[in-house]
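> Here is a sequence with its predicted model. Questions after.
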Amino acid sequence: MLREQGTLRVRALLPDGSLKRAPELELKALDPVSKQGAWIDASDKDARVYRGVEAGRYRVTFVHPVGEFSKWTTNSEVTMEAGRTRDLDIGFKGLPERAPLRGRLVGGDGRPLSDIGIHAFSGDATQDAFASEAWGRTDADGRFALEHLLEGPLRVEVNAGNAKVELDASAKDASLRFDFRPTVEGRVVGPDGKPLRRFSVDWRTFESPEGRYEVALEGTWPRTLPFKAEGFATTHITVTPSAERTLLPDIVMDEGRTVRGRIVREDGKTATPLIPVALIALWDMEAFLAGSTITTTADADGRFVLEHVPRESMILHASNDLSGTVSRPLGVEEDAVSLRLVPDTTAVGTVADETGRPLEGVRLRSWCKGSFGGSDESDAEGRFSLRSPAGCECVVKVTQTERRADWPLPPRRSFWPLRFKGRPGESVPVHLRLRTGPASVHVSFPEAGEWRRVVLVQGDVPVPSTAEAMNRLVLDAVDPEAESAERRPERRMDDDDSIIYSGMRDNHFSSLPLGRYTVFVVEDRMGLAVRRYPLNLTSPGVHAFEVKRPFDEGAVYLSP
């Protein structure tokens, strides 16, 4: 039963004392509540208004960008009383800003380290009254300057947190030595042995008359580095550094091959025109956001051409709503293919609440290996159908995307994912029922990150031994629900269903039965880093905790 509720009016003030319009505010309960984020968020002339707030202690957080490469955070606790309205002013008026932090970063050999990410922090943004953060990258001489930090002791992190330095409040200069920051270097040449003047390595563009590059291996290794140049096939080189500086043999770019093909229906007749065709590297099939894909579109006769295709094992994939799907390996030497579409499996089912009452307007998606699948929305009778490649292990999940048209937001509903697999043309029954349970889990990060993902699985589950197995576990796991109702859709970007759960700062898992669970935090930015948090839910209510960034000390690193 809900306790009596009150109203909180929050005004966000800028450093000069003026009012901040559309501020980035967050309200978080510090005492147990019926449901985190169940209050109604609105705005009046000069304040953010939270209505329906249960009695208890809360933390209000205001984050404000200062310049292009820094931000300030302030936290204020407020106690709400039943039936009362509280007013809170929160901001940065009169806070002293320290002089820019300047410094130089060198390696163990004393040579400057260029293009390395540097972060500096003052205070703890999750709980301190005031905190600040600034970031940048070193220049060619290893120098950096971080501006708009608040006064106080600083924590400086180098290379995605792989090295940390504590500085006192009076520090104005930071000369840092990073003893082991492996780099790879070498030349990129064409088939004739002449250097290429413009190319990219690991998504960084280089322009060099001699075709030279130097790349810092931030994160985990071994690393697979993509080498790209216009008019050539992408070359992937896996690197395991054995010293601080690793000299690679010349990377000889190849024009690759031209692959020609035709798509036909199962009966051999020409398929519907304009079918999209994708060519995906075998090792990239399980990535959250595949980065090695080559795409094209078949013409009216079903024919297609893919140019500059690497001479490596890849997967050809094509799909059409009417005729089905085909996924087949492309051999290293193949340059002509015929693709025959196979009728899809269709997951046909219903969505209902715990009493069996149909639920309308529930968005669903089927996920299969390689991020293939379909999407649908339940009708007035709770019915849906989802296309998926025949013969594939797939999972149905509810995707609670928030969009502007959805305001006021519908009640948060939670479902277990369901797996299915079917033969060509088969309809597989899949019925989802509302998940019920007295417990909830709320997982929060120090900050959001686009490459980060949080999932929950039932039971005490160890970290898988490979990246492929970890990605399979993520596919089958429970995803976080949509963000709490305190953020109106007009204050956030529209989400794409395929990446809605990636990178949220606050992650909610509601209506959980008591028992054992495991939360996995996965970051697929510079190699796969995983953190595991076992949970034993023995009592009802919200179980909230904050997790570290995956690349901080203590993570498990997985290779393909």
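Done, it's in.

> Every contact and neighbour count from this point should use C-alpha atoms.
Will do.

> The nearest residue to residue 37 once chain neighbours are set aside and residue 412, how far apart?
Leaving aside its chain neighbours, residue 37 sits nearest to residue 484 (4.8 Å; criterion: C-alpha to C-alpha, 6 or more residues apart in numbering). Separation of residue 484 from residue 412 (C-alpha to C-alpha, to the nearest Å): 9 Å.

> Comparing those two, which shows the higher neighbour count?
residue 484 (22 against 15; other C-alpha atoms under 10 Å).

> ok, structure two:
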Amino acid sequence: MRHSVALCCLLLLPTVALGARVSGTVVDARSEPFTAAALELARTSSGTVVARAKSDEDGQFGFDVPPGHYRLRVHAPELCAPHEQSLTVAKGQAVETLPLQLHRCVRVTGRALGSEGAPLAGGRVTLHWLQARVPDQTATTDAEGRFDFPRIPQGRVRVHLMDTTGGELLSTVRMTAPRTLEVRGGARVLPILIRGFGGEPLEGVEVLLVPEPRDGANLRRHTDARGIAGVPVQPPGRYRLMATWYRKDDGFHRQTWRDVELKPGAPESSRLELRFEKDAYSTTLSGRVRAADGTFLSDAEVTAIRRTRSVPLDDDFLSEDTWPYETATIRTDAEGRFTLRDLREGEYTLTATHARGYGEALAVAGTSHFEFTLDPGCPSSATGRVVDEHGAPVRRFQMLHLDVEDPEGRFHSKGQCQLFFKAKGFITREVDVPRSSTQAPVSLPDVVLTRGRTLAGRVVRADGRAALGYTLSAEWPGNVADSVSQPIDASGRFSLGPLPRDTEVMLTLRSHHHVLRQRVPPSHEGELTLHVPAFDARLEVRALSATGAPLAEVEVTAEGAAGAFSVRASNSHEVDLELPSGLYQVRVTGKADPKSASTAVPARFFPWKVQVPGQGTTTLELRAVQGPGALRVLLPAWSHCDEILVVPGEHSWPDQLGATEDFRDTGAHVATDDDRETVNVGAELMSIRMSSIMRDFSHLVPGTYTVFAKSLKGDTYGRGMLFREVIQVDGPGRQLVQVRFEGPQARELPW
């Protein structure tokens, strides 16, 4: 591990336009003055010295010179070398202050230790300055591991430690006293050199070394000023070496990769190298951006995001770390034109953002000129009134997350395209604000809120006593409010609202182990009694792996007319459920087969129907199913997908997003994805992240499957996107499904 050590400071090289007098202050990075520093001005053309001065006790200096171009030199005992910089003195009598912030020369000593804590004799300690143009300095350790840098400039440095063979070691650095270091070596370093288009070493590139076994840890580092990222020497095997090159100034984001094999007996000092090949980035994407009224827009931000990864998609090296995709960003010129360069061939998502609107489209790099028309943006402001059904003002309400109180119910919003209004006793309402390419303020019609009804009553057990430990919630079609829910009080009573008067409401009663549901029609009036049925039956489920071995962790859910009942067992393959008698659909989910080599593959079960009679125990033994099929679902991005369902058989499009839950409710076998995690080991930390842009489904039973992926983010509030693709899984080959929320395989549906 390498740490940067703060030894001090920063150097400024200003160019100023002065009059006939030059003055200033000479200080170090801590603003401490240099006393009696010698300064002189020499003409750039001839080298003739025309003025000399010395700094006072406050570091200040000054001298008079004629206009011209000069070299300013500063000499001081505290400097490792004289400081020089260019200076231009213009005509005029203005007096300017010229701050000089210089690096003092200091002595740094320390001791180098091996991984066991013993002195590292004959090693080399190299200091690399991070914020100053200072050549690297190297010292050799003595028999006791000590090193000495007698005169070096202040500044932030990175410390590199090499052993007697010249191999670099991962090292930790700490300061034991002012300007005294302790450098402790660790594992040997495998250096990875990253080069740019012209072969130049690249600094700040993220490097990822991915082992072929999916359960291995990815090694993540960033390259230093030498273009090198050091990782611990790895055991022999196949690896994928990936690099991500990012420039903040223009949004340039590129990736490259190659597969490497580390062989037994290879020299530990061997170096891996990866280069961004210019030929791979030879295409451009150009066009113009205009507003909805046809006006060409200058200074619009245009971003191209490559829609597919540049690495193979179907092998075991792939991980979520291959995202984000390659991107490039530029701003349009005065005529709305743009040209994005150094792109790979392929399809890109092109976005344009401007104060007058936003646009998104698909484009292919290297094709003809692309004309981009932005959708109108949100108005600069919107005003209006909130009233009830009779036109009376609602004086207190919440708009978005703002509390508003106005005697006439008036509101004023800024820069919003959608508004949400909530008031006590009323049903929450969402309002679309008309868009405008000119961002002109708009005045909205009255926003009418409808008073809701309140459902009140009691939850009782079969013996008439109050049912405790439940939470009651209500849902209805088109609900845009936060979930309406409340716990049942000690007497079993509830009062739930506001709820719509003209819509059927679904009430859900939840406890730790079961869920009960009841529909309430819009015509219902008066008290409502919810009955918890008698738990007069017992269901015992034994879950076995595909090889017949008991599973260590299972969850069993039995769903029937009385509701859904579930129990999780963490240390047993047997689960007992107490539930009302009746016909049930039993679903089992389990951890991986403990005897299987693929420990990341969960145990998958087909659903099973069983009649559970009262006053007895019904025993059900279920064995997991598996086959040679494999499926990989690739997502657009981390945040773009809320759920993936892989359902056996061919299934048609539902009418709304929530209907996909019917696959579970009706007992369809919804496959569980592999339980894999991405483990990244960085220079200073280890992070574990669930794979979120890729889902693998291994050991599937061959056959037809329907893949659904849904996102709650649609073009309008209350609607989301659903992706659907029917595939055939057969044999050991891995099927690939690329989720895209556009085109014929995607539809926008209501929630």
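Now that the structure is in, tell me what you want to look at. The model shown is predicted, which means the values in this text are computed figures rather than measured ones.

> Superposed, what's their TM-score?
After superposition, the two chains reach a TM-score (TM-score structural alignment, normalised by the length of the first structure) of 0.64; 483 aligned residues with a C-alpha RMSD of 5.9 Å.

> Just tell me what the residue nearest to residue 37 of the first structure corresponds to in the second structure.
Using TM-score structural alignment, the equivalent of residue 484 of the first structure in the second structure is residue 676.

> How about residue 438 of the first structure?
In the second structure, residue 438 of the first structure lines up with residue 628, judged by TM-score structural alignment.

> That match: how many residues sit nearby?
15.

> thought it was touching residue 703?
No: counting by C-alpha atoms under 8 Å, residue 628 of the second structure stays clear of residue 703, with 10.7 Å between them.

> Spit out the residues that contact the two alike.
Common contact partners of residue 628 of the second structure and residue 703 (C-alpha atoms under 8 Å, 6 or more residues apart in numbering): residue 730.

> Which residues lie in contact with the match of residue 484 of the first structure in this structure?
214-215, 600, 690-691.

> Swap in 7 Å and give it another go.
Counting by C-alpha atoms under 7 Å, 6 or more residues apart in numbering, residue 676 of the second structure touches 600, 690-691.

> Likewise for residue 438 of the first structure?
Under the criterion of C-alpha under 7 Å, 6+ apart, the contact list for residue 438 of the first structure reads 511-513, 540-541.

> ok, 10 Å please
Residue 438 of the first structure makes contact with 34, 510-514, 537, 539-542, according to C-alpha atoms under 10 Å, 6 or more residues apart in numbering.

> cool, residue 258 of the second structure as well?
Here residue 258 of the second structure is in contact with 239-243, 273-275, 311 (C-alpha under 10 Å, 6+ apart).

> repeat that for 8 Å
Counting by C-alpha under 8 Å, 6+ apart, residue 258 of the second structure makes contact with 240-242, 274.

> Which of those residues sits closest to residue 618 of the second structure?
Of all the contacts of residue 258 of the second structure, residue 618 of the second structure sits closest to residue 240, with 52.2 Å by C-alpha to C-alpha.

> Which residue lies closest in space to that closest one, excluding its sequence neighbours?
Closest residue in space to residue 240 of the second structure, ignoring its immediate chain neighbours: residue 259 at 4.4 Å, by C-alpha to C-alpha, 6+ apart.

> Might you report the residue contacts of the one you found?
The contact partners of residue 259 of the second structure, taken as C-alpha under 8 Å, 6+ apart, are 238-241.

> Same check for these, but in the first structure.
Counting by both residues aligned by TM-score structural alignment, their matches' C-alpha atoms under 8 Å, the members of those that carry over to the first structure are 239-241.

> Neighbour-wise, which one of those residues leads?
residue 241 (22 neighbours).

> Show me which positions of the helix or strand containing that residue end up buried.
Per DSSP states H and E, residue 241 of the second structure falls inside strand 237-247. Residues of strand 237-247 of the second structure classed as buried under the neighbour-count rule (16 or more other C-alpha atoms under 10 Å) are 238-246.

> Spatially, which two of the residues you listed are the most separated?
Going by C-alpha to C-alpha, the pair spanning these furthest: 238 and 246, at 26.4 Å.

> what about the closest residue in space to residue 188 of the second structure that isn't next to it in sequence, how many residues close to it?
Excluding its sequence neighbours, the residue lying closest to residue 188 of the second structure (C-alpha to C-alpha, 6+ apart) is residue 169, at 4.4 Å. Per other C-alpha under 10 Å, the neighbour tally for residue 169 of the second structure reads 25.

> now the helices: where do they sit in the first structure?
Here the first structure has its helices, by DSSP state H, at 467-476.

> Could I get the contacts of residue 258 of the second structure in a markdown table, plus columns for distance to residue 483 of the second structure?
Below are those laid out as a markdown table (distance: C-alpha to C-alpha, whole Å):
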| residue | distance to residue 483 of the second structure |
| --- | --- |
| 240 | 46 |
| 241 | 47 |
| 242 | 44 |
| 274 | 52 |
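
> what about the first structure, which of those hold up?
Shared with the first structure, among those: 240-241 (both residues aligned by TM-score structural alignment, their matches' C-alpha under 8 Å).

> Can you tell me which of the contacts of residue 258 of the second structure is nearest residue 719 of the second structure?
Using C-alpha to C-alpha, residue 242 is the member of these that lies nearest residue 719 of the second structure, at 38.1 Å.

> distance of that closest one from residue 207 of the second structure?
Residue 242 of the second structure is 6 Å from residue 207 of the second structure, by C-alpha to C-alpha.

> swap in residue 106 of the second structure?
35 Å.

> Between these two, tell me which one has more neighbours.
Using other C-alpha under 10 Å, the more surrounded residue of residue 106 of the second structure and residue 207 is residue 207, with 27 against 17.

> thought residue 732 of the second structure was touching residue 631?
No: with contact defined as C-alpha under 8 Å, residue 732 of the second structure does not reach residue 631; the gap is 9.8 Å.
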